[in-house]
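1. Okay, predicted coordinates and the sequence, questions at the end:
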Amino acid sequence: FPSGHVPTGLKCHPDQEHLIYPLGCTILIQAIKTQEQNFLHGHSNNVSCVTISKSGVYIASGQVTFMGFKADIILWDYKKRELMARLSLHKGKIEALAFSPNDLYLVSLGGPDDGSVVVWSIAKTEAICGSPAAGLNVGNATSVVFSQCHDEMFVTAGNGTIRVWELDLPNRKIWPTECQTGQMKRIVMSISMASDDSFFYLGTTTGDILKMNPRTKLLADTGPAKDKFSLGVSAIKCLKTGGLLVGSGAGLLVFCRSPSYKPIKKIQLQGGITSISLRGEGHQFFVGTEESHIYRVNFTDFKETLVTTCHFEAVEDVVFPFGTAELFATCAKKDIRVWHTLSNRELLRITVPNMTCHEPVLCGFQVRVWQIGHQTQKLEEALKEHKSSVSCIRVKKNNEECVTASTDGTCIIWDLVRLRRNQMILANTLFQCVCYHPEEFQIITSGTDRKIAYWEVFDGSGIRELDGSLSGSINGMDITPEGVHFVTGGNDHLVKVWDYNEGEVTHVGVGHSGNITRVRISPGNEYIVSVSADGAILRWKYPFPS
């Protein structure tokens, strides 16, 4: 769940069996019981919002794109797991989406550069009408919610603006009415409509909640008066029984009621809360946080259970322990995690604040050799040859030699007994990865020049060069113990399996939405695990019989 920062990005499907959330440019549908995953591919850039129709038949998702370009909304068929229509009108970013209660219309909000609200017909998959989302003297609208009972009314809210809209279908127009909040100026972060349309609730950056009447367009009440929610009310959900579930930017989850909004039940979660999604009537619900945690909470005992977790920043490296494919470890900016391969579950987390773990055993421009005991670490030698950061280290099977790749355009082969340089390889590239062939008389390297180069270990001479990618740097590489195939991954977001001798691609894996930082083949050649800059860890079936 690396896209934990997407507001209301985590949704529980009305069938109560699946969770839906964005992962970079893809939408992920995950079965709650079996953890089985389906991917919806179609967006060209990161997904910025997701919504599900009340019936559960449709999913809609919007994306960000570059300034001045059109940002697509994609309408998906949930049952068939396929793309139904692509709706293009907004520019730059889709801020929020909402379905009407009877699946007749979809309303979309454009981002800051677009500033418009558009109503789409789902049957015809075309726009009915549009309008500027907010007035001239206020900020952007960032949230939208449809009426729970009528297909012709919805509400938008944002920086200093709260508007109730009426759809006039015969004239193809939408009419806004500005809601009155008196002297209060608020920036709205989240919005939720009561099941009978009697009121809607707005969570603000100030940390209080506004209760508005959609008929009179007037403020009913506001609170809490004291002890406001730290870092704003980032998620809010109305319950049918009355009462509200409120999530704060500081990770506090609270059940409260109007008009006091004092906490009746509360728990502290890890990371700012971005989504609260009810399972059924709300006897159980799921909470998503900025730190890529998905929690399941039972309403009665109000205790959280961690369902899914992932890195919420770029994953720098992945490694399997010697001789087993059951576990693997990954490292990111602030933590190192150990995962169980088959169940995708996290077994251990080591948190090291303010310390970026790149590759195990890397240190700036020096290559340091350490002697590691059970309780002690002793620095044997610092080998100072590289002029820039060291990006990859591989050690020979007998532990007497290693090769280091650096972004200064050199690969150095070191003698670990004499602690001296044996050989240096120079190329016009920033080396990102290096591998020994299992027979250890050749190495293969790659980097920002997109070329895969084969070199002799003995004298450092070049053997051959392949075009590794058409579009971007190659950042990760691994080779099978037999030396028959190797795998690469890089900025083109593709995992490629190569034949070592022929130098040709045999298989391509499409699934990442961020730059791939490292790839590893598991011992026994069962899986390939690739990690990327968007925080994703993908496990692939190795394409040849293991």
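-> All right, it came through fine. Small disclaimer: the values here were computed from a predicted structure and weren't measured.

2. only C-alpha atoms for contact and neighbour calcs from this point on.
-> Fine.

3. Which stretches in the stretch 51-200 of the chain count as strands?
-> For the stretch 51-200 of the chain, the strands defined by DSSP state E, counting those that start in this stretch cover 58-63, 70-77, 82-91, 94-99, 105-110, 116-121, 126-132, 141-146, 153-158, 162-168, 173-178, 188-193, 200-204.

4. can you redo those as TSV with distance to Ile393 and mean neighbour count?
-> TSV is the format used below for the strands of the stretch 51-200 of the chain (distance: least, Cα to Cα, whole Å; neighbours: other Cα atoms under 10 Å):
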stretch	distance to Ile393	mean neighbour count
strand 58-63	38	26
strand 70-77	41	22
strand 82-91	43	18
strand 94-99	42	28
strand 105-110	46	26
strand 116-121	51	21
strand 126-132	54	17
strand 141-146	46	26
strand 153-158	50	25
strand 162-168	56	20
strand 173-178	61	16
strand 188-193	46	26
strand 200-204	49	25
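
5. for those, which one sits closest to Pro481?
-> Counting by Cα to Cα, Pro481 lies closest to strand 82-91 out of these; the figure is 38.8 Å.

6. how far does stretch 405-412 sit from the chain's center?
-> Distance, stretch centre to chain centre, for stretch 405-412: 31 Å (Cα atoms, centre = their mean, to the nearest Å).

7. buried stuff in that stretch?
-> With burial defined by 16 or more other Cα atoms under 10 Å, the residues of stretch 405-412 counted as buried are Ala405, Ser406, Thr407, Asp408, Gly409, Thr410, Cys411, Ile412.

8. Which elements pack onto whatever helix or strand the first one lives in?
-> What that stands for is Ala405. The secondary structure element spanning Ala405 is strand 401-406 (assigned by DSSP states H and E). Packing contacts for strand 401-406, counted by 3 or more Cα pairs under 8 Å, 6 or more residues apart in numbering; DSSP states H and E, involve strand 390-395, strand 410-415, strand 431-436.

9. Can you pull out the residues in contact with the first one?
-> Okay, so that is strand 390-395. Strand 390-395 has contacts (Cα atoms under 8 Å, 6 or more residues apart in numbering) with 359, 362-367, 401-407, 431-436.

10. The structure to be compared is supplied as follows:
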Amino acid sequence: MDKKKVAVPLVCHGHSRPVVDLFYSPITPDGFFLISASKDSTPMLRNGETGDWIGTFEGHKGAVWSCCLDTNALRAASASADFTAKIWDALTGDELHSFDHKHIVRACSFSEDTHLLLTGGFEKILRIFDLNRPDAPPREVEKSSPGSVRTVAWLHSDQTILSSCSDSGGVRLWDVRSGKIVHTLETKSSVTSAEVSKDGRYITTADGSSVKFWDANHFGLVKSYDMPCTVESASLEPKFGNKFIAGGEDMWIRLFDFNTGEEIAICKGHHGPVHSVRFSPGGESYASGSEDGTVRIWQTQPPTPTTALNGPNKHSSPSPLEVVASKLEDLHVANKD
């Protein structure tokens, strides 16, 4: 067995149905956090580094398809099949506001300045809610989507929004001020994942069996890589931008070299298709959510056999992930013997 491709994840249980969306907060004074959306109707908040459960947001009456945290990780948002998008206090778990829609809400996203919430879903309408005036009617982007909205995101310091559809290819970019489409990123298959890189340079998309990287300012296609299976989600490493991950139908998470497309590692462990993958804000780990109802957190650089058996290099301190992964590896070896 190739030891470079062996990784022991932190397995986060708690959801009773498939995990369909993951979102990492930026790094805050209290660390960083991971929120997960599930068809069990209860988004969960975890410590992004250790995977420890912090709390569950209770109040939705249908599957939760999308979730996110604001820049300071003080509020959470969720989009649900119960025709609502909700805002939550991420410190207490209390519901702060519920925005009614007329059909299933599939996607939600906080603006960078945290004042706005963007939603989209089966109504084929993009809505922008002013969180400073939550009772005010939302702004609606007219004729905003040719089909059911699958993903939404902000870019260009909240001056542009993007969306993709479940039943047609492409990513549409809208000027927030005019409400008009400024560009369309053309893809053959529907885009199931669209992520704006931390530095604002790239848009990473997963469509069918390919992962594409687009120039977020000039909208040209930078790189396109064919995947070994149908992928549902992809994420670019945020610190150096030299790696990316992809997960999908075959239940594996693959780590690739951004510049060459070479496969670096394969992470196996899920027992169902992978619906969402996301890098942590520092790039030291990444999370995956699956049909099997679990969230798994993987190290970007798995410990080598020497590190796992003899401890970390004396010049460096192990991260909590490395400590837990090392213990799990030792336990696995002991049980095998």
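-> Thanks, I have the structure now. The model shown is predicted, which means the values in this text are computed figures rather than measured ones.

11. mind listing what the aligned residue in structure 2 for Lys451 of structure 1 touches?
-> In structure 2, Lys451 of structure 1 lines up with Ser210, judged by TM-score structural alignment. By Cα under 8 Å, 6+ apart, the contact set of Ser210 of structure 2 is Ser224, Tyr225, Asp226, Met227, Thr230, Val231.

12. ok, now with 6 Å
-> Residues near Ser210 of structure 2 by Cα atoms under 6 Å, 6 or more residues apart in numbering: Tyr225, Asp226, Met227.

13. Filter these down to the buried ones and hand me the ChimeraX line.
-> For the buried members of the contacts of Ser210 of structure 2, the matching ChimeraX selection, counting by 16+ other Cα under 10 Å, is:
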select :225,227
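
14. And the strands in the stretch 1-150 of structure 2, which stretches?
-> With DSSP E, counting those that start in this stretch as the criterion, the stretch 1-150 of structure 2 has strands at 10-12, 19-24, 33-38, 44-47, 53-56, 64-69, 75-80, 84-89, 95-100, 105-110, 116-121, 126-130, 139-141, 149-155.

15. quick one: which of those is nearest Glu329 of structure 2?
-> Closest to Glu329 of structure 2 of those, according to Cα to Cα: strand 10-12, at 11.2 Å.

16. picking that back up, just the buried subset of the contacts of strand 390-395 of structure 1, please.
-> Among the contacts of strand 390-395 of structure 1, those scoring as buried are 359, 362, 365-367, 401-407, 431-436 (criterion: 16+ other Cα under 10 Å).

17. Can you tell me the closest non-neighbouring residue to the match of Lys451 of structure 1?
-> Spatial nearest neighbour of Ser210 of structure 2, excluding adjacent residues (Cα to Cα, 6 or more residues apart in numbering): Asp226 at 4.4 Å.

18. residue in structure 1 matching the one you found?
-> Aligned counterpart of Asp226 of structure 2 in structure 1: Asp467 (TM-score structural alignment).

19. Quick one: residues contacting the nearest residue to Val144 of structure 1 once chain neighbours are set aside.
-> Distances taken as Cα to Cα, 6+ apart place Thr156 nearest to Val144 of structure 1, at 4.4 Å, with adjacent residues excluded. Taking Cα under 6 Å, 6+ apart, we find Thr156 of structure 1 in contact with Ser143, Val144, Ile162, Arg163.

20. go again using 10 Å as the cut-off
-> Taking Cα atoms under 10 Å, 6 or more residues apart in numbering, we find Thr156 of structure 1 in contact with 96, 107-109, 117, 133-134, 140-146, 162-165, 176, 178, 188, 191.

21. Check Gly247 of structure 2 too.
-> Gly247 of structure 2 neighbours (Cα under 10 Å, 6+ apart): 206, 227, 229-235, 253-255, 267, 273-278, 288-290.

22. one more time with 7 Å
-> Counting by Cα atoms under 7 Å, 6 or more residues apart in numbering, Gly247 of structure 2 touches Val231, Glu232, Ser233, Ala234, Ile253, Arg254, Val274, Ser276, Val277.

23. Leu416 of structure 1 too?
-> The contact partners of Leu416 of structure 1, by Cα under 7 Å, 6+ apart, come to Glu400, Glu401, Cys402.

24. And for Gln432 of structure 1?
-> By Cα under 7 Å, 6+ apart, the contact list for Gln432 of structure 1 reads Ser391, Cys392, Ala405, Ser406, Thr407, Ser446, Gly447, Ile474, Asn475.

25. How about the fifth one: what's its closest non-neighbour residue?
-> Among residues not flanking Thr407 of structure 1 along the chain, Leu430 sits closest, at 4.1 Å (Cα to Cα, 6+ apart).

26. which position in structure 2 aligns with the one you found?
-> Superposed on structure 2 with TM-score structural alignment, Leu430 of structure 1 falls opposite Ser190.

27. Am I right that that match is in contact with Ser168?
-> Yes - with contact defined as Cα atoms under 7 Å, Ser190 of structure 2 counts as touching Ser168 (5.0 Å).

28. What helix or strand is Ser326 of structure 2 located in?
-> Per DSSP H and E: helix 320-336 holds Ser326 of structure 2.

29. Tell me the buried residues in that helix?
-> Under the neighbour-count criterion of 16+ other Cα under 10 Å, helix 320-336 of structure 2 has Leu321, Glu322, Val323, Val324, Ala325, Ser326, Leu328, Glu329 buried.

30. ok so, going back, I'd assumed Arg450 was in contact with the match of Asp226 of structure 2.
-> Yes - counting by Cα under 7 Å, Asp467 of structure 1 touches Arg450, with 6.3 Å between them.

31. picking up where we left off before, ok, which of the helices and strands packed on strand 401-406 of structure 1 comes nearest His485 of structure 1?
-> Using Cα to Cα, the nearest of those to His485 of structure 1 is strand 431-436, at 12.0 Å.

32. What's the separation between Asn335 of structure 2 and Tyr225 of structure 2?
-> Relative to Tyr225 of structure 2, Asn335 of structure 2 is positioned 39 Å away (Cα to Cα, to the nearest Å).

33. likewise Val11 of structure 2?
-> According to Cα to Cα, Val11 of structure 2 stands 29 Å off from Tyr225 of structure 2.

34. for Val171 of structure 2, same thing?
-> In terms of Cα to Cα, Val171 of structure 2 sits 17 Å off from Tyr225 of structure 2.
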